[in-house]
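*Asks:* this one's sequence-less:
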């Protein structure tokens, strides 16, 4: 049983913050015709203050409505504790997995029974952070599956800081008190934004919190009040490091096993490596306890090398689903982390035409790298749709490049360096593709760093290649002064544009 006082529960909740303006108070009363008539009486009982510009809280309004409507609670959010709220904690009833709709989002639902007699509360945790499972619509659809729940709460993948208090999770609340009573959020009727402490303030018990990346299905199903936190290997539906292990076979080499083990550690740290003392940004408080912490190697991993990425992407995997999953999880940094789209808008430029003419049909089509390229095709051109078949291509002088085509569209993977020689002589920049010619007359896709795509980043990339066409443009140790003329051209001219080294070096 919880020993916290009512004031301690309230201290983290949004209901009691005095932040409502007169306009917001009017909107809340106007949301229900039954309450609008009570607004003059509320303002008489709670007159505006000359000292405080926002003297009202939601608690003021809901307590007033409860008292002056003969306890008609349909005008009051389900998560708000009524003035006569019992002091005891809620009881956990059960946990269960629930899938919603055609999207296949899966939740583990914890059912709680607060002692106020207004119905059960469901808290749904998205399994492995499955896509589109932390939205207002997901909360609405989940509640439609749970007829026994008076309200459903799911994480919103946002954070809220109340005043100077600590950060806490934002949640979506699908309230079952009646459709059409209030507008809701983001166009979804019946769903409101709240904070974690709003639920804890009603249930008056410490609730388990699973951080992003640690929402493992069975761990959430077996949790019961009082359980110790579990060590969980990080992973999400989109980035589950275990998918890389499926690439291995009994014949896999020691080098490949080492590479995949290093990549698994790298991805685990990308997901949860910034946790402090095993916790995400949320410090425990009355109502929130971490139910899991990441099981991580205490030694942070070093960045993957180009050789490791190449070995992985060149692996032949007969099952395209396994290959596609591994490609999606690992990506291709630093040799194939991005892609250029060649289409009818840009394929006629000389640099691109020359490069395409050198491509040859691939003899090994089941490399993971081709699945990475396929994932970068526009959705309407991916295999299985009713359009042109996909082709697989390789470049004779660049084995670490994977090229696929569908109709006139060509997808070219590119990393942070290319096997160019000398210096950049000419570059062509268009919407979706960028190529350049080196001192040897060969044409190449323009390498690009993982940094944010900005004019300054592009100007720095070109400045490096003007000095060394084979430079790793993501290497912080090889940065050069950004050429001001190049930056000016990029900022001043629309795409497509051509940058000539002779013009860069011309006296001004």
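*Replies:* Structure received. Fair warning: this is a prediction, and the values are worked out from it, not measured in the lab.
*Asks:* C-alpha from now on. contacts and neighbour counts both.
*Replies:* Fine.
*Asks:* quick one, strands of the stretch 151-300 of the chain?
*Replies:* All strands of the stretch 151-300 of the chain, identified by DSSP state E, counting those that start in this stretch, fall at 167-175, 191-195, 207-209, 230-232, 288-290, 292-294.
*Asks:* who touches the second one?
*Replies:* For strand 191-195, the external contacting residues (Cα atoms under 8 Å, 6 or more residues apart in numbering) are 13-14, 136, 139-140, 160, 168-175, 184-185.
*Asks:* and which of the residues you listed is nearest residue 404?
*Replies:* residue 136 (37.3 Å; Cα to Cα).
*Asks:* give me the distance between that closest one and residue 31.
*Replies:* Going from residue 136 to residue 31 by Cα to Cα, to the nearest Å gives 19 Å.
*Asks:* more neighbours: which of those two?
*Replies:* Using other Cα atoms under 10 Å as the criterion, residue 136 and residue 31 rank with residue 136 on top: 28 against 15.
*Asks:* would you agree the more buried one is in contact with residue 172?
*Replies:* Yes. Here residue 136 reaches residue 172: they are 5.9 Å apart, a contact under Cα atoms under 8 Å.
*Asks:* could you tell me which residues touch both of the two?
*Replies:* Taking Cα under 8 Å, 6+ apart as the criterion, residue 136 and residue 172 both touch 156, 191-192.
*Asks:* just the residues you listed now: which is nearest residue 272?
*Replies:* Of the shared contacts of residue 136 and residue 172, the one sitting nearest to residue 272 (Cα to Cα) turns out to be residue 156, at 18.0 Å.
*Asks:* put this next to the first one:
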């Protein structure tokens, strides 16, 4: 026995069966019939190395077992490989090469495609369990380039991570690579090994077709047209910038020449001009009031972009009318309204329910059964100062004229109390702003509130706790605030009006 054999992992019949995913009895039969020859014998027991088992499984003279062998153990085949075709999959496109050992499928998930379990792709591409299936993921390694995840088609629960060097060695040619934002279905389906690097429009995260079509229905200078065109340009510029960044990362990776070929580069898109926030808000208010399907699609895309940062209301919350007196009285003031594009914030298309509106804030409310979903205002239209903060679901604001409003909130951050975290931090910032200006925009931050105010709202106060203006101002000054039992539910039976 030579020195190299001493350092090999020795596999018995059971371990060979586990490696190839077959019963031990099958391996015993292979040995008995002379199909599988042992690497060596130790104390009368045959053993095999992993390399020898995989080499035997890939030998064309034996049964074809390539779907059970990682591509990292396939031999280089520079003269026995040919590109075959492209295959359209749900949410992806696969490139297929035919090799001496079997087909190799390289799967490209599409930019905005609906992702499917990798196992489903493997079953569709290799129903007989042969060959190799490799999926390009979204990560990067400076040593190995874009990350790959492979499945054994005959044993799809087993995955492993090959490199582009492994793949190029098996295929005997540079392997094409597309940045994530350039994985357009038609671009991939049209690819051939003779195709030069193309310059193409990166696929944006938004449906910019809907945005630009809607913009064309307005006069050029209308706020809605300006905001829609601007949002489309922002989405295209972001996609192009992301694709260009991916290309730069790949070019800096330590990959040998002839391993990876950049198949596409992004078409440059200039940065979008900034639009005054008042113009943006005016444009969205016009769109929210429309009832056509195109407007609904645009609102949907706008909220996908930034959660509805320029909308007068966003951040939907569930409200139960039986939760408190404040919630019940709020539901009683709601009035029926037409289902406009604003309700895209609250309900799926075709969902059954009632379209309502809060007349005090103009915020849309969706009622389905006994459940209410309301978009929260980003600022209050109140005409009187803050009188009380009511810790409830949601948090409520009472003004000195007796009116109660859902507490305004930013399109991204939520507000809450009772722990040390972002929710109480955002609520403390909001209270600090409303104490000075009841019409203040809900802050788009979670840090920076007065320490005493944040400490008060981080306390584990029970639901229905009512904090008066005097208590909130004292906390803001850093003075201790005592919460008496009478501060809880104290106004449950009072009239708001």
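*Replies:* Yep, it's here. Here the structure is a predicted model, which is why all the values come from computation and not from measurement.
*Asks:* quick one on the thing from earlier: now render the strands of the stretch 151-300 of structure 1 as CSV, adding mean neighbour count and distance to residue 449 of structure 1.
*Replies:* Formatted as CSV, those follow (neighbours: other Cα atoms under 10 Å; distance: least, Cα to Cα, whole Å):
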stretch, mean neighbour count, distance to residue 449 of structure 1
strand 167-175, 24, 33
strand 191-195, 22, 37
strand 207-209, 21, 36
strand 230-232, 16, 32
strand 288-290, 19, 36
strand 292-294, 23, 29
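*Asks:* burial measure for the counterpart of residue 434 of structure 1 in structure 2, as a count.
*Replies:* Residue 434 of structure 1 maps onto residue 395 of structure 2 when the alignment is built from TM-score structural alignment. Close neighbours of residue 395 of structure 2, defined as other Cα under 10 Å, add up to 20.
*Asks:* so residue 395 of structure 2 touches residue 389, yeah?
*Replies:* Yes. The criterion here is Cα under 8 Å, and residue 395 of structure 2 meets it with residue 389 at 7.4 Å.
*Asks:* give the residues shared as contacts by the two.
*Replies:* With Cα under 8 Å, 6+ apart as the test, residue 395 of structure 2 and residue 389 reach no residue in common.
*Asks:* residues in contact with residue 146 of structure 2?
*Replies:* 136-140, 164, 250.
*Asks:* what's the answer for residue 404 of structure 1, then?
*Replies:* 370, 373-374, 390-393, 410-412.
*Asks:* that one pairs with which position in structure 2?
*Replies:* Checking TM-score structural alignment: residue 404 of structure 1 goes with residue 366.
*Asks:* does its match sit in a helix, a strand or a coil?
*Replies:* With DSSP: H, G, I helix; E, B strand; the rest coil as the basis, residue 366 of structure 2 sits in strand.
*Asks:* distance of it from residue 379 of structure 2?
*Replies:* For residue 366 of structure 2, the distance to residue 379 of structure 2 equals 20 Å [Cα to Cα].
*Asks:* try residue 99 of structure 2
*Replies:* Using Cα to Cα, residue 99 of structure 2 is found at 64 Å from residue 379 of structure 2.
*Asks:* now swap in residue 424 of structure 2 and tell me
*Replies:* Plainly put, residue 424 of structure 2 is 18 Å away from residue 379 of structure 2 if you go by Cα to Cα.
*Asks:* and for residue 399 of structure 2?
*Replies:* 14 Å.
*Asks:* one more: residue 57 of structure 2?
*Replies:* In terms of Cα to Cα, residue 57 of structure 2 sits 69 Å off from residue 379 of structure 2.
*Asks:* with residue 458 of structure 2 instead?
*Replies:* 23 Å.
*Asks:* what does residue 356 of structure 2 give?
*Replies:* From residue 356 of structure 2 across to residue 379 of structure 2, the span is 19 Å (Cα to Cα).
*Asks:* so between the two, which is more surrounded?
*Replies:* Comparing residue 356 of structure 2 with residue 379 by neighbour count (other Cα under 10 Å), the higher total belongs to residue 356, at 24 against 20.
*Asks:* show me what the more buried one aligns to in structure 1.
*Replies:* By TM-score structural alignment, residue 356 of structure 2 lines up with residue 393 in structure 1.
*Asks:* now that match, what's its secondary structure?
*Replies:* Recorded secondary structure, residue 393 of structure 1: strand (three-state DSSP).
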